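> sequence below, structure please.
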Amino acid sequence: GTTDMIDELAVTPLSEMRPFSWAESVIQGAPIFVGRTGYTGEDGFEMFVQGDDVVKVWSVLTASGAAPCGLGARDVLRLEAGLPLHGHEIDEQTTPIEAGLDRFVRTDKEFVGSDVLKSHQESGVQRKLVGFTLPGRSAPRAGYTLSHGGEAVGAVTSGSYSPTLDTSIGMGYVLGRYVESGTALDLDIRGRTVPVTVTELPFYTRPRRP
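Now for the predicted structure:
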């Protein structure tokens, strides 16, 4: 696995790093700054190296079994993990309460926007971020309309076919009365109506290390 490979390559063991921690080490004589971080929902490491060492470190990693992947693969993984992406699920027009990020909000102090967040916590919000599934491999795209009984009730923010779950998944904002898991909605895919089912996030959680 990734942790075994990193331990074999680095001069110091890195597999025991705690999530979101950072360390310095060396691979093949190249200094590296390593984070036990990432935005895929999977276990892994992020590395920062000097520009002159990039090709050497990359070559060592791939020769040891690391497989290159693109942005699309990363985006599918973060979607399966239910992680919001700026410009899609979160932006300047969205509050953390709407996005389901309440656990990161403290309203016991005053700050810019704290009155709005307090109001959302006390009175609720008109819309909330939800996950949904649909049969087959049709990929819901950002901006597609979600409806109920012929009435538009929300819109997709992200969507893709999920190889892990072998079905299509998506996230989007819908009106508050349609956020319960199991709620049936309709998705407009280029004029074709497809049934979707609201589901809890995340769609998938990787097994934790023993």
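> please count neighbours and contacts with C-alpha atoms only from this point.
OK.
> which residues touch the residue positioned nearest the centre of the chain?
What sits nearest the mean C-alpha location of the chain, by CA atoms, centre = their mean, is residue 83, with 2.3 Å. Neighbouring residues of residue 83 by CA atoms under 8 Å, 6 or more residues apart in numbering: 39-41, 202.
> just the closest of these to residue 176, please.
residue 202 (18.7 Å; CA to CA).
> hang on, the earlier thing: name the SS class of the residue nearest to the centre of the chain, please.
coil (DSSP: H, G, I helix; E, B strand; the rest coil).
> state the distance from it to residue 184.
Computed with CA to CA, to the nearest Å, the distance linking residue 83 and residue 184 is 23 Å.
> ok, residue 15 next?
For residue 15, the distance to residue 184 (CA to CA) stands at 43 Å.
> only whichever of the contacts of residue 83 are buried, select them in ChimeraX.
Buried residues within the contacts of residue 83, by 16 or more other CA atoms under 10 Å, are selected in ChimeraX with:
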select :39,40,41
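> secondary structure added to the contacts of residue 83, as a markdown table?
Output for the contacts of residue 83, formatted as a markdown table (three-state DSSP):
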| residue | secondary structure |
| --- | --- |
| 39 | coil |
| 40 | coil |
| 41 | coil |
| 202 | coil |
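> turn the contacts of residue 83 into JSON lines, including distance to residue 170.
Formatted as JSON lines, the contacts of residue 83 follow (distance: CA to CA, whole Å):
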{"residue": "39", "distance to residue 170": "17"}
{"residue": "40", "distance to residue 170": "15"}
{"residue": "41", "distance to residue 170": "16"}
{"residue": "202", "distance to residue 170": "11"}
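> closest one to residue 135 out of the contacts of residue 83, please.
Among these, and counting by CA to CA, the member closest to residue 135 is residue 202, at 17.7 Å.
> which residue is the nearest non-sequential neighbour of the closest one?
Distance criterion CA to CA, 6 or more residues apart in numbering; nearest residue to residue 202, sequence neighbours excluded, is residue 82 at 4.3 Å.
> for residue 74, same thing?
Closest residue to residue 74 in three dimensions, ignoring its sequence neighbours and counting by CA to CA, 6+ apart: residue 40, at 6.0 Å.
> would you do the same for the sequence below? I want to compare the two.
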Amino acid sequence: MLKTPLNEFHRQHGGRMVNFAGWEMPVVFTGILEEHQYTRQHWTMFDVSHMGRVEFRGPGAAALLQKLVTRNVDKLAVGQCGYSHICREDGGILDDLIVSRYDDYFLVVCNASNREKLLGWFDRQRAGFDVQIKDRTFETAMVALQGPDTFDALAKLLPISLEGLKRYHFRCGTVMGVEASIARSGYTGEEGVEITMPANLAMMAVNVLFERAEQMGRPLKPAGLGARDTLRLEAAMPLYGHELTEDWDPITAGQTWCVDLTKNFIGQPALKRIAEEGPKRQIVGFEVSGPRIARQGYPVLAEGRPVGFVTSGVQAPSVQKNIAMGMVDAAHAAPGTTVEIDLRGTKTEAKIVPLPFYKRPAKK
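Purely as a prediction, here's the structure:
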């Protein structure tokens, strides 16, 4: 298995390690519920170094990315990042990713499970473009600091000012002697940042950050993949392999907002047709009756007939409800619709509800 630069840190802090997309990653430290709540109430650190980081340089970099991704990258200013999808010709989703525009290059952050697939896809699509593509995954580390304490704490801990930093924008500078970029982004539904730094300095930087946070009276705690999943699901953020796959398109997945149909890109004709005709299926949210969790793949029924399936489910700590997301036929996708979910032979009532399930409280 591959290891992130923070593997030893996780072991020192009691992380229970598992194989995730070929990487040895911490699924939990002290407990999923505790880590979930601490993120919602204070701040935690997630190691996201396993995610792919691929650099596009050269005169043709922007043009190639315009061809590859659903978002209009020409509209990204330097210091701005944008969530996007990358699709096959038929609109099937190869991955969801973040594209960031630096002074003289672009950085694409993709899912760990899709990195090698995408590197091959990039190579096949680059003909005719003056571009250099470099996989920087193993040269860098990436951590997500998430929770309502993040910005107040970092204002006292970092020499880089985050004042006025807008969501999905980033700044570069030196943090504790380490060259880093800090983006206002995340995957929890909370305020937070994602910091990218050189791999060989990550362990030192993280240890110093934890020590100084403790000394300041704003303890930072590590969190694992388990809490990351419950947090993202409450916020209705899609997970590749669950709400996003090659089997359907961004519009069906409810991600039309990251698709610019006015530009040409791979899959645009197919997506334009789906948008004009309306998707036949949709990703929706469920509130599920009873305590049993609706797992991925469980059938969704209407009047005893299959109309869809569950993509993700969890007992949601922040909203105190049994929630799930899933794909259903468009005729059954309206909020308020009552369906049943087949929980391994037991049919349980569920109601389709608007997404997200959780929104962070407004600042007072």
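> still on that earlier bit, just checking, the residue nearest to residue 74 of the first structure touches residue 77?
Yes. Between residue 40 of the first structure and residue 77 there is a contact under CA atoms under 8 Å: 4.9 Å.
> can you give me the strands for the stretch 151-300 of the second structure?
With DSSP state E, counting those that start in this stretch as the definition, the stretch 151-300 of the second structure shows strands at residue ranges 170-175, 178-183, 192-198, 221-222, 281-288, 299-302.
> highest average neighbour count across those?
Sort the strands of the stretch 151-300 of the second structure by mean neighbour count, taking mean count of other CA atoms under 10 Å, and strand 281-288 sits at the top with a mean of 25.
> which residues does residue 135 of the second structure contact?
So residue 135 of the second structure contacts 52-55 (CA under 8 Å, 6+ apart).
> and the gap between residue 344 of the second structure and residue 222 of the second structure?
Per CA to CA, residue 344 of the second structure is found 35 Å from residue 222 of the second structure.
> and if you look at residue 198 of the second structure?
Distance, residue 198 of the second structure to residue 222 of the second structure, by CA to CA: 20 Å.
> swap in residue 314 of the second structure?
In terms of CA to CA, residue 314 of the second structure sits 21 Å off from residue 222 of the second structure.
> for residue 200 of the second structure, same thing?
The gap separating residue 200 of the second structure from residue 222 of the second structure is 20 Å, by CA to CA.
> next: residue 350 of the second structure.
Taking CA to CA as the measure, residue 350 of the second structure falls 34 Å from residue 222 of the second structure.
> ok, now residue 39 of the second structure?
Distance, residue 39 of the second structure to residue 222 of the second structure, by CA to CA: 10 Å.
> again with residue 237 of the second structure
With CA to CA as the criterion, residue 237 of the second structure and residue 222 of the second structure are 21 Å apart.
> just tell me what residue 289 of the second structure corresponds to in the first structure.
Aligned counterpart of residue 289 of the second structure in the first structure: residue 135 (TM-score structural alignment).
> what about the residue nearest to that match when sequence neighbours are not counted, how many residues close to it?
Closest residue to residue 135 of the first structure apart from its sequence neighbours, by CA to CA, 6+ apart: residue 167 at 5.8 Å. Neighbours of residue 167 of the first structure under the rule other CA atoms under 10 Å: 16.
> in the second structure, what residue spans correspond to helices?
Secondary structure of the second structure, counting by DSSP state H: helices at 7-12, 32-41, 61-68, 115-125, 150-157, 199-216, 225-234, 268-277.
> so residue 131 of the first structure sits right up against residue 172, yeah?
Yes. Using CA under 8 Å, residue 131 of the first structure makes contact with residue 172 at a distance of 6.6 Å.
> to which residue of the second structure is residue 25 of the first structure aligned?
Aligned partner of residue 25 of the first structure by TM-score structural alignment: residue 173.
> and that match, how far is that from residue 179 of the second structure?
6 Å.
> before we move on, what about residue 45 of the second structure?
Remark: distance between residue 45 of the second structure and residue 179 of the second structure (CA to CA) = 19 Å.
> how about residue 280 of the second structure?
Following CA to CA, the distance that separates residue 280 of the second structure from residue 179 of the second structure is 47 Å.
> same check on residue 107 of the second structure?
16 Å.
> and if you look at residue 347 of the second structure?
54 Å.
> same question for residue 97 of the second structure.
23 Å.
> next one: residue 108 of the second structure
On the measure of CA to CA, residue 108 of the second structure and residue 179 of the second structure end up 18 Å apart.
> could you do residue 185 of the second structure as well?
In this structure, residue 185 of the second structure and residue 179 of the second structure are 19 Å apart, going by CA to CA.
> what does residue 62 of the second structure give?
In this view, residue 62 of the second structure and residue 179 of the second structure are 25 Å apart by CA to CA.
> same question, residue 250 of the second structure
Counting by CA to CA, the gap from residue 250 of the second structure to residue 179 of the second structure is 35 Å.
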